[in-house]
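1. Okay, predicted coordinates and the sequence, questions at the end:
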Amino acid sequence: MTDMVSVERDGRVATVRFDRGSRANALSQRLIRDLTQAALGFHDAPDISAVILTGRSDQFTMGADLKDPERQDPAQVPLSQRRLLQRAGPRLCAAWEQVDALTICAVEGWCIGGGMALAAACDLRVASRETVFYVPEVERGMNMSWGSIPRFVALLGPARTKRLAALCEKIDAETALDWGLCDALADPGGTLARAQEIAGSAAALPPTALKMVKQDVNVAAMALARATAHRDLEAFLLMQESEDFREGVASFLEGRTPDFTGD
């Protein structure tokens, strides 16, 4: 599809791979757009029963690319423009959540921040036994956005979501399986094969009935999602105005311990 995103089809199963060419496999603005377009290609695809999403063979993604050339200093961008720019992440996750077919995320290595939001937007997750799930946004002086909090709550419940997204706990693969954050484990390098097994089971079922049940479950689980996530973009824009946001990003890029003040 692009130099960073490829799409393969095998019968009723499609596989979407993304690779930035670096080990971090960070989510740049361009990659976010490409992955959104890949998902939209499956919104009206009656011949596809399952879509697998995976990153590099050694790393899913270490989250949003804070060094992305398209990233601009919030102080230099008008609020009206920042609101538009910040819609890319929520649009990406919504596009994957709204794929008609069953979506399976195959995760190797780290799954961080925006990668966690993307993985939670899929129906199922297969993780390597060495995978670590991590939501560091609060440690960077910002709130977790992209509409992810209702999805985390639906998967984990309130208390575990607070541990993941508010306390920034790193969740290993065994804990993720116990919590319901992932649905199956595989040896390192084996997550795609395990995801293909699950996708094969989906492809053997009546496709329309499968998709109907998926949609019914999503509606039941996410009935209040819009009501509870509608403000996270605006909250992110507000946090961009804070000293803690600037300190969180600067300390991360400089590799030092942040000094937060609450301002």
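-> Perfect, I can see it now. Numbers count the residues shown, from 1 in each chain.
2. Going by C-alpha atoms from here, please, whenever you check contacts or count neighbours.
-> Noted.
3. What distance separates the opening and closing residues of stretch 132-139?
-> 17 Å (Cα to Cα, to the nearest Å).
4. Please point out which parts of the helix of greatest length in the chain sit buried.
-> Criterion DSSP state H: the longest helix present in the chain is helix 207-221. For helix 207-221, the neighbour count (16 or more other Cα atoms under 10 Å) marks 207, 210, 211, 214, 215, 218 as buried.
5. mind checking how far the following helix or strand past it is from the chain centre?
-> As assigned by DSSP states H and E, the chain's next helix or strand after helix 207-221 is helix 225-229. Counting by Cα atoms, centre = their mean, to the nearest Å, helix 225-229 is centred 17 Å from the centre of its parent chain.
6. So which bits of helix 225-229 are buried?
-> So for helix 225-229, counting by 16+ other Cα under 10 Å, buried means 225, 229.
7. Please apply the same query to stretch 30-45.
-> Those would be 31, 32, 34, 35, 36, 37, 38, 39, 40, 42, 43, for stretch 30-45 by 16+ other Cα under 10 Å.
8. Output those residues in TSV, with distance to residue 104 and secondary structure appended to each entry.
-> Putting these into TSV (distance: Cα to Cα, whole Å; DSSP: H, G, I helix; E, B strand; the rest coil) gives the following:
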residue	distance to residue 104	secondary structure
31	19	helix
32	18	helix
34	18	helix
35	15	helix
36	16	helix
37	17	helix
38	14	helix
39	12	helix
40	16	helix
42	13	coil
43	15	coil
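9. Could you work out the most separated pair of these?
-> 31 and 43 (19.0 Å; Cα to Cα).
10. Spit out the contact partners of the closest residue to residue 86 other than its chain neighbours.
-> Excluding the flanking residues, the one nearest residue 86 by Cα to Cα, 6 or more residues apart in numbering is residue 233, at 6.8 Å. By Cα atoms under 8 Å, 6 or more residues apart in numbering, residue 233 lies in contact with 83, 86, 87, 145, 146.
11. ok, back up a step: dump the buried residues of stretch 30-45 into CSV; add distance to residue 202 as well.
-> Formatted as CSV, the buried residues of stretch 30-45 follow (distance: Cα to Cα, whole Å):
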residue, distance to residue 202
31, 28
32, 27
34, 26
35, 22
36, 23
37, 23
38, 20
39, 18
40, 20
42, 16
43, 17
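12. between these, which is nearest residue 11?
-> residue 42 (14.0 Å).
13. Spit out the contact partners of the closest one.
-> By Cα under 8 Å, 6+ apart, the contact set of residue 42 is 48, 99, 100, 101.
14. try this one side by side with the last:
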Amino acid sequence: MREFNNLIYIVEDQVAVITINRPKFLNALNSEVLHELSEAIDEIEKDATIRAVVLTGAGEKAFVAGADISEMHQKNKPEGRDFSFYGNSIFSRLEKLQQPVIAAVNGFALGGGCELALACDIRIASNRAKFGQPEVGLGIMAGFGGSQRLPRLVGSGIAKGLLYTGDMVTAERAYEIGLVNLVVDPSEVLEEAMTMAKKIAAKSPIGVQYTKKAINEGLDMDIESAISLESDLFGSLFSTEDQKEGMSAFLEKRPPVFKGK
């Protein structure tokens, strides 16, 4: 299994688990962490057996407390743009993975950490987790997609309130506004994420992948184009072994065995 300096990467029951492992620094994102996250995504893209991904942070205090300010504070304008572009490119790769990605948010998800969670498909949070985009208090703004993904997820009004004030919200409030899917006790966060990931892994990989594609691409289209995309993807699935197996299993009253073909 691939080893990293700042990440723990394992594959269990067709689920890849990425743990950002800098608990001393509250798992803050620096260039090295981002580079290793990109390499972990490479590993997932090369492994056809992986059907879902779980992303979490080491320790009990933080998922990711933000980007590493000690690395950022001396950057000039071109360097700041390059850092934002680099982080955004990696988060976009995560968002566009064929497999669903579940964020298991075990503590602070602030700044780049909140943006990392936003790039995932689903967010399961500890009841002690806190979310926020505090960048305006540092004289900057969200730079890893927060100004774009947050409004798309919770609506522009709520997003603007969070982005303009830099306020943190509790896990319960994050659930109320649609930022997270589920809030559980701290001891259950990773377990719940793995349970959901394994449930997804048991379904048709192609069906799940096409569903993700339809949602992600359809959100940027007008409704007529999005419906046309859905119909095209739906039709394509009827040429797959998974469709034949899934429907045959249903009619034969047995569990399906999907091969992702």
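-> Received the coordinates, thanks. Only a predicted model underlies this, so the values are computations on that prediction, with no experimental measurement involved.
15. The longest helix of the first structure maps to which residues in the second structure?
-> Following TM-score structural alignment, the aligned partner range for helix 207-221 of the first structure in the second structure is 205-219.
16. Just to check, residue 191 of the first structure is in contact with residue 125?
-> No. At 9.3 Å, residue 191 of the first structure does not count as touching residue 125 under the criterion of Cα atoms under 8 Å.
17. what touches both of these two?
-> With Cα under 8 Å, 6+ apart as the test, residue 191 of the first structure and residue 125 both reach 106, 107.
18. How is residue 133 of the first structure classified with respect to secondary structure?
-> Under DSSP: H, G, I helix; E, B strand; the rest coil, residue 133 of the first structure falls in the strand class.
19. And the aligned residue in the second structure for it, how close does it get to residue 92 of the second structure?
-> Counting by TM-score structural alignment, residue 133 of the first structure lines up with residue 131 in the second structure. Noted for residue 131 of the second structure: a distance of 20 Å to residue 92 of the second structure, by Cα to Cα.
20. So for those two, which residue has more residues nearby?
-> The neighbour count for residue 131 of the second structure versus residue 92, taken as other Cα atoms under 10 Å, is higher for residue 131 (29 against 16).
21. all helices of the stretch 1-150 of the first structure, in order?
-> 29-40, 79-85, 88-97, 114-120, 148-156 (DSSP state H, counting those that start in this stretch).
22. Would you check the span in the second structure matched by the third one?
-> Using TM-score structural alignment, the residues of the second structure aligned to helix 88-97 of the first structure are 86-95.
23. With the longest one instead?
-> Helix 29-40 of the first structure corresponds to residues 31-42 in the second structure, going by TM-score structural alignment.
24. check the fit of that stretch onto the first structure and give the mean distance.
-> Stretch 31-42 of the second structure differs from its equivalent in the first structure by a mean of 1.3 Å after superposition (mean Cα distance after the TM-score superposition for the first structure).
25. got the contact list for that stretch?
-> Residues from elsewhere that reach stretch 31-42 of the second structure (Cα under 8 Å, 6+ apart): 4, 6, 7, 9, 18, 20, 87, 90, 93, 94.
26. What subset of the residues you listed is buried?
-> Of these, these count as buried by 16+ other Cα under 10 Å: 6, 7, 9, 18, 20, 87, 90, 94.
27. Per the alignment, name the residue of the first structure opposite the third one.
-> This means residue 9 of the second structure. By TM-score structural alignment, residue 9 of the second structure lines up with residue 7.
28. Could you check how far the residue lying closest to its match once chain neighbours are set aside is from residue 185 of the first structure?
-> Leaving aside its sequence neighbours, residue 7 of the first structure sits nearest to residue 16 (Cα to Cα, 6+ apart; 4.6 Å). Using Cα to Cα, residue 16 of the first structure is found at 20 Å from residue 185 of the first structure.
29. in the first structure, which spans are strands?
-> 5-10, 13-18, 50-54, 102-107, 110-112, 124-128, 132-134, 171-172, 184-186 (DSSP state E).
30. returning to that earlier point: specify which member of the contacts of stretch 31-42 of the second structure is nearest to residue 106 of the second structure.
-> residue 20 (11.6 Å).
31. wait, the closest one sits on residue 10?
-> No. Contact criterion Cα under 8 Å: residue 20 of the second structure and residue 10 do not qualify, at 12.0 Å.
32. Return the residues in contact with the closest residue to residue 137 of the second structure other than its chain neighbours.
-> Once flanking residues are discounted, residue 137 of the second structure sits nearest to residue 166: 6.6 Å by Cα to Cα, 6+ apart. With contact taken as Cα under 8 Å, 6+ apart, residue 166 of the second structure is in contact with 132, 133, 134, 135, 136, 137.
33. To which residue of the second structure is residue 60 of the first structure aligned?
-> So residue 60 of the first structure corresponds to residue 63, using TM-score structural alignment.
34. Quick one: residues contacting its match.
-> 20, 26, 27, 56, 57, 104, 105, 106, 107, 108, 109, 113.
35. One more: residue 55 of the first structure?
-> So residue 55 of the first structure contacts 17, 18, 19, 25, 61, 106, 107, 108 (Cα under 8 Å, 6+ apart).
36. For the residues you listed, which two are the farthest from each other?
-> The distance between the two most remote of those (Cα to Cα) is 14.3 Å, for 25 and 106.
37. Neighbour count for these two, which is higher?
-> residue 106 (31 against 24).
38. Quick one: map that one onto the second structure.
-> In the second structure, the residue paired with residue 106 of the first structure according to TM-score structural alignment is residue 104.
39. Tell me, how many residues neighbour residue 197 of the first structure?
-> 12.
40. OK, contacts around the aligned residue in the second structure for it?
-> If you follow residue 197 of the first structure across to the second structure using TM-score structural alignment, you land on residue 195. Contact partners of residue 195 of the second structure, counting by Cα under 8 Å, 6+ apart, are absent.
41. That concludes my questions; thank you for your assistance.
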